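[1] Turn this into a model:
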Amino acid sequence: MAKVSFPQSEEIFRTAAGVVYQCNRNNCLWLEFAGGVSSFKIHELLQLKKKVEQIDVAEMASNTARTADVVILNIHRSERIFVLTLTDVLNLRELLQGTKVMLNLNSIIHDCLHAMAV
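    Down below sits the predicted model:
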């Protein structure tokens, strides 16, 4: 896959499996994962995180049925459909959890700096 450029965007969080960028100009987050790039509003990305965390990875790992090793997710108002293996679920979960932590940290820092300026 060719390297995607996100001008005027800041990297929020990166793992070996993907990266999330924040674009203040377009008020969105860009998720680069599993060979695709998707744009999300913050609430949509958090909705995706919630759905990924609800996946029962223990059941996926232990179930021997052919259909048990793949999960299909789509998010309301998103054109992307995620077809995830067990490894993909774990990698996406890590990426989204790290992104949420970094967004929360940025918010805390912003609040502290704003409080000091007042």
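
[2] okay, CA-based contacts and neighbour counts for the rest of this
    Noted.

[3] which residue sits closest to Glu44 in space, ignoring its chain neighbours?
    Ile75 (7.2 Å; Cα to Cα, 6 or more residues apart in numbering).

[4] and this one, so I can compare the two:
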Amino acid sequence: MISEATYINELYTNSKGTTYQCDRSARIMVEFAGYKMAFRINDFLNFKQKVDNVDLHAMIFNLSDEYDFEVIEAPQANLSLKLTLCDLVHLRELLEGTKFMLELNSLLYERIYNVPAYV
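    So this is what the prediction gives:
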């Protein structure tokens, strides 16, 4: 019997989290700062866009307490993440690295097998 671990491949890691790709469920799994989330590829890209749309400049320069953190909804994972500025920077890096690895894997698959892959 093949263990489930053989279907899970690490995509990217930074100091705050790790992302994996599950071939069995076709999901991207994100472990970040104690949160665990699983996304289909389109949901992952939408979540990444939400994180990228947060105005870090406003968080840095606004002294109001409401800019100390940002709440990001991940409805696909049934989570609301309350993130500080540093958390957002680390999460952006993690998601960007993951997207790069997905694109790289897709490109390699296309070149090796001469079959278009979709990411």
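
[5] Quick check: TM-score for this pair?
    Overlay of the two chains. TM-score (TM-score structural alignment, normalised by the length of structure 1): 0.89; 111 aligned residues with a Cα RMSD of 1.4 Å.

[6] returning to that earlier point: so what corresponds to the residue nearest to Glu44 of structure 1 in structure 2?
    Aligning on TM-score structural alignment places Ile75 of structure 1 opposite Ala74 in structure 2.

[7] Could you check how many residues crowd around that match?
    Around Ala74 of structure 2 sit 18 other residues, with neighbours defined as other Cα atoms under 10 Å.

[8] for it, what are its contacts?
    For Ala74 of structure 2, the contact set (Cα atoms under 8 Å, 6 or more residues apart in numbering) comprises 47, 80-81.

[9] Now do the strands in structure 1.
    In structure 1, the segments counted as strands under DSSP state E are 9-14, 18-23, 28-33, 36-40, 70-74, 81-85.

[10] Can you name every helix or strand that the third one contacts?
    Judged by 3 or more Cα pairs under 8 Å, 6 or more residues apart in numbering; DSSP states H and E, the packing partners of strand 28-33 of structure 1 are strand 18-23, strand 36-40, helix 42-53.

[11] Mean distance between it and structure 2 after superposition?
    Aligned to structure 2 and superposed, strand 28-33 of structure 1 gives a mean residue distance of 0.6 Å (mean Cα distance after the TM-score superposition for structure 1).

[12] quick one: contacts of that strand?
    Applying Cα under 8 Å, 6+ apart, the external contacts of strand 28-33 of structure 1 come out as 17-23, 37-42, 45, 92.

[13] Would you mind measuring from the closest residue to Glu70 of structure 2 other than its chain neighbours to Asp55 of structure 2?
    Counting by Cα to Cα, 6+ apart, Glu70 of structure 2 lies nearest to Leu83, which is 5.2 Å off, once chain neighbours are set aside. According to Cα to Cα, to the nearest Å, Leu83 of structure 2 stands 13 Å off from Asp55 of structure 2.

[14] of the two, who's got more company?
    Legend: neighbour count by other Cα under 10 Å for Leu83 of structure 2 and Asp55, higher for Leu83 (16 against 12).

[15] Translate that one into the numbering of structure 1.
    Using TM-score structural alignment, Leu83 of structure 2 lines up with Leu84 in structure 1.

[16] how about its match, what does it touch?
    70-73.

[17] Distance to Asn104 of structure 1 and neighbour count for these - can I get that in TSV?
    Shown next, in TSV, are these (distance: Cα to Cα, whole Å; neighbours: other Cα atoms under 10 Å):
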residue	distance to Asn104 of structure 1	neighbour count
Val70	31	16
Val71	28	16
Ile72	28	9
Leu73	25	14
